[in-house]
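**Q** coords below, sequence missing:
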């Protein structure tokens, strides 16, 4: 049986240029385009690819008009993304250290489910850990999760689903959220003390995108409440777009309960008095298994404390 050292001998022979060039080839799609981007001849690119396949010990791409990854090639592509992502992150950390910042956390944020939780946690954390810098990038959970696994992010905060239970991930649920229906302050229903579902169907709707869990759950609720035929005039995952549209129209908007409370507190929208809209699901934090350094774990503890402060409002 091969020793562990023998099993990864091929990886020790790989260089950064192999991984960088491999990703360029995949993105380019052809040896000709890859050669142009790498400032090499096509024969030199072909020779380099053969060299890399010899190092790995198996074919990585199927050559043709368009190169296609083999299963082994896909595995090496993921390796390249992870390694180069970690190198990029380390470079950012070194730059932070040079500026006098000891640490940096890069967070992927599913904003629709967290409202002020993440900003409040960052502010509370930096009051104690003054030498930690943050970078926050927003997106949908699926995209953020891929980037977490590729080491673009240190953690994800926001609405989570079953994919957070992956074997390479750790996660923690911070609170359960609900779905809210909201309107602008000048909407005819803005100050209604009591309304029914049929009161809503005469108005245009702004809904979350189709590929989101909130949209699926909303449509199930509408189906049960006689609103199955509603077609949204606007689909958006942007809170800013939603708030701006509601302010200037008579649209019915949809967002998470936490986000609705955040907007209502700032007098930007009104939440309609319906308690049976449905569950938005768990809001939590996800990070890589084995990737929790001291700074990250301290920040997760801060998230826990801030989520507990929100608990009374979340249950209201």
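**A** Thanks, I have it. In this text, all values refer to a predicted model and were calculated from it rather than measured experimentally.
**Q** only C-alpha atoms for contact and neighbour calcs from this point on.
**A** OK.
**Q** and for residue 295, the neighbour number?
**A** 14 (other C-alpha atoms under 10 Å).
**Q** excluding chain neighbours, give the residue nearest to it in space.
**A** Among residues not flanking residue 295 along the chain, residue 103 sits closest, at 7.6 Å (C-alpha to C-alpha, 6 or more residues apart in numbering).
**Q** how far away is that neighbour from residue 228?
**A** Between residue 103 and residue 228 the distance is 50 Å, computed by C-alpha to C-alpha, to the nearest Å.
**Q** what sits against residue 72?
**A** Listed by C-alpha atoms under 8 Å, 6 or more residues apart in numbering, the contact set of residue 72 reads 58-60.
**Q** same question for residue 68.
**A** Listed by C-alpha under 8 Å, 6+ apart, the contact set of residue 68 reads 29, 61-62.
**Q** restricted to buried residues, select the residues you listed in ChimeraX.
**A** Buried residues among the contacts of residue 68 (16 or more other C-alpha atoms under 10 Å), as a ChimeraX selection:
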select :29,61
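**Q** so which of the contacts of residue 68 comes closest to residue 129?
**A** Sorting these by distance to residue 129 puts residue 29 at the head of the list, at 45.5 Å, by C-alpha to C-alpha.
**Q** which residues does the helix or strand where residue 35 lies contact?
**A** Per DSSP states H and E, residue 35 falls inside helix 31-38. Surrounding helix 31-38, the residues in contact under the criterion C-alpha under 8 Å, 6+ apart are 21, 24-25, 28, 41-42, 44-46, 67.
**Q** could you do stretch 180-193 as well?
**A** In contact with stretch 180-193 (C-alpha under 8 Å, 6+ apart) are residues 243, 246-257, 260, 267-274, 277.
**Q** what residues of it count as buried?
**A** 180-185, 187, 189-190.
**Q** also this one, for the comparison:
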């Protein structure tokens, strides 16, 4: 089980960084000087080395300490931000609730709430966390009492998070991820690149760009763990905002900068009409929109950008599926490829998505232009997110794969 440092020790450390004095930090968090020294020693043990150099009456950060200080500052910021939002709803008043999360929340509290949010119940969270269910429920309920705002609604088997509970759970996950990243970064200082990168992927980049980036990163950092997650854009975006994934790679959206998301375009990609290599339309030197009419289609699911583009073009040029002609809808590129190879169906895809099938002579791009179908493809991350060195190397590998 992954170990986390004491949150109060992190707070003490942050005050020591801010004031340059361990004694002043001890006063700020209301502990004795010996207790403060012991807390810092425990943090140094957790992070594998000295965080401070003690000179005269002050303390100065080591290189290891600088890494932890950045993450500690982010953790305090996350707790204060969550507390400010919680205080607006608190029964005990804004003044009293000003710093309750920062001063009273513990790792046990945060893990319990984050575990419930991920698993959907206290019993499932207990199994994930390797703890007894009463312990998990007690810790989560303690956090509810600390904030003075209901975090749960319902009874017994129908317990669910309130909107405040979802907000605190999201902050809890981000705090835990910052602590994990801090440990990964100090290990990187020691030359151990055995951390992890969690990447959410959308269909267009799964065929070649992601595999190329993984191969490159794994070759240079064989001890690294890379987790690739598939899913809908909405589900992956949610996972990104709460820290369950580090980055989302695929077609970018126009309206996400307002939701705490930063986007970086890697390249611009257009769409093509694709069929099996020996499809009747592949025999034509030039395919027209009229030629497409009458053929059956296998299409992306509704409410996806590619499907919206297809529907608009098909309606404008009159080659949409005809009455009585069934449509196959799927979000699985593997299934889609198999369907195309075994039938006369057509689809609309990026050429990147059929790279290997085209090279193998299984699928072909029809000779027809689809104007105004270009979309920016790139990386979405949380605004203000600081990648570890390993994560930064993976992003560099993505950039290289995009222009290869």
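**A** In hand now; what should we look at? On a predicted model such as this, the values are computed, not experimentally measured, just so you know.
**Q** before we move on, back to that, conserved subset of the contacts of residue 72 of structure 1 in structure 2?
**A** Comparing the contacts of residue 72 of structure 1 with structure 2 on both residues aligned by TM-score structural alignment, their matches' C-alpha atoms under 8 Å, the contacts found in both are 58-60.
**Q** which of those are buried?
**A** 59-60.
**Q** which parts of the stretch 301-404 of structure 2 are strands?
**A** Under the criterion DSSP state E, counting those that start in this stretch, the stretch 301-404 of structure 2 contains strands at 328-329, 347-349, 363-365, 375-382.
**Q** select, out of the ones you listed, the one closest to residue 182 of structure 2.
**A** Comparing those by C-alpha to C-alpha, strand 375-382 comes nearest, at 16.9 Å.
**Q** against residue 76 of structure 1, how distant is residue 69 of structure 1?
**A** Residue 69 of structure 1 is 10 Å from residue 76 of structure 1, by C-alpha to C-alpha.
**Q** ok, residue 149 of structure 1 next?
**A** 14 Å.
**Q** now, among the contacts of residue 68 of structure 1, which is nearest to residue 140 of structure 1?
**A** Nearest to residue 140 of structure 1 among the contacts of residue 68 of structure 1, with distances taken as C-alpha to C-alpha, is residue 29, at 27.0 Å.
**Q** list the contacts of that closest one.
**A** Here residue 29 of structure 1 is in contact with 66-68 (C-alpha under 8 Å, 6+ apart).
**Q** of these, which belong to strands?
**A** With strands taken from DSSP state E, the overlap with the contacts of residue 29 of structure 1 comprises residue 68.
**Q** make a markdown table out of the contacts of residue 29 of structure 1 and add distance to residue 298 of structure 1.
**A** Formatted as a markdown table, the contacts of residue 29 of structure 1 follow (distance: C-alpha to C-alpha, whole Å):
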| residue | distance to residue 298 of structure 1 |
| --- | --- |
| 66 | 47 |
| 67 | 45 |
| 68 | 43 |
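**Q** closest to residue 201 of structure 1 among the contacts of residue 29 of structure 1?
**A** Using C-alpha to C-alpha, residue 68 comes nearest to residue 201 of structure 1 of the contacts of residue 29 of structure 1, at 49.4 Å.
**Q** residues contacting residue 267 of structure 1?
**A** So residue 267 of structure 1 contacts residue 185 (C-alpha under 8 Å, 6+ apart).
**Q** what's it aligned with over in structure 2?
**A** Here residue 267 of structure 1 is matched to residue 361 in structure 2, going by TM-score structural alignment.
**Q** circling back: pull out the buried members of the contacts of stretch 180-193 of structure 1.
**A** Looks like these have 243, 246-247, 250-257, 260, 268-273, 277 buried, using 16+ other C-alpha under 10 Å.
**Q** returning to that earlier point: strands - which of the kept ones among the contacts of residue 72 of structure 1 land there?
**A** Using DSSP E, none of these sit in strands.
**Q** turn the kept ones among the contacts of residue 72 of structure 1 into JSON lines, columns for distance to residue 153 of structure 1.
**A** Output for those, formatted as JSON lines (distance: C-alpha to C-alpha, whole Å):
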{"residue": "58", "distance to residue 153 of structure 1": "31"}
{"residue": "59", "distance to residue 153 of structure 1": "31"}
{"residue": "60", "distance to residue 153 of structure 1": "27"}
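**Q** out of the strands of the stretch 301-404 of structure 2, nearest to residue 102 of structure 2?
**A** strand 375-382 (22.0 Å).
**Q** counting contacts, what elements does the closest one pack onto?
**A** helix 233-241, strand 247-251, strand 261-269 (3 or more C-alpha pairs under 8 Å, 6 or more residues apart in numbering; DSSP states H and E).
**Q** of all these, which lies closest to residue 82 of structure 2?
**A** Per C-alpha to C-alpha, nearest to residue 82 of structure 2 of those: helix 233-241, 14.1 Å.
**Q** equivalent range in structure 1 for that closest one?
**A** By TM-score structural alignment, helix 233-241 of structure 2 lines up with residues 141-149 in structure 1.
**Q** next one: stretch 336-344 of structure 2
**A** Using TM-score structural alignment, stretch 336-344 of structure 2 corresponds to residues 242-250 of structure 1.
**Q** repeat that for stretch 284-299 of structure 2.
**A** With TM-score structural alignment as the criterion, stretch 284-299 of structure 2 aligns to 192-207.
**Q** distance from the chain centre to the matching stretch, please.
**A** 31 Å (C-alpha atoms, centre = their mean, to the nearest Å).
**Q** buried stuff in it?
**A** 200, 204-207.
**Q** returning to what we had before: restricted to helices, list the buried residues of stretch 180-193 of structure 1.
**A** Using DSSP state H, no member of the buried residues of stretch 180-193 of structure 1 falls in helices.
**Q** now, which of those residues sits nearest residue 53 of structure 1?
**A** Distances from residue 53 of structure 1 to those, taken by C-alpha to C-alpha, are shortest for residue 180, at 53.7 Å.
**Q** check which helix or strand covers residue 197 of structure 2.
**A** Secondary structure from DSSP H and E places residue 197 of structure 2 in strand 196-201.
**Q** mean shift of that strand relative to structure 1?
**A** In the superposition with structure 1, the average deviation recorded for strand 196-201 of structure 2 is 1.5 Å (mean C-alpha distance after the TM-score superposition for structure 1).
**Q** that strand aligns to what range in structure 1?
**A** With TM-score structural alignment as the criterion, strand 196-201 of structure 2 aligns to 104-109.
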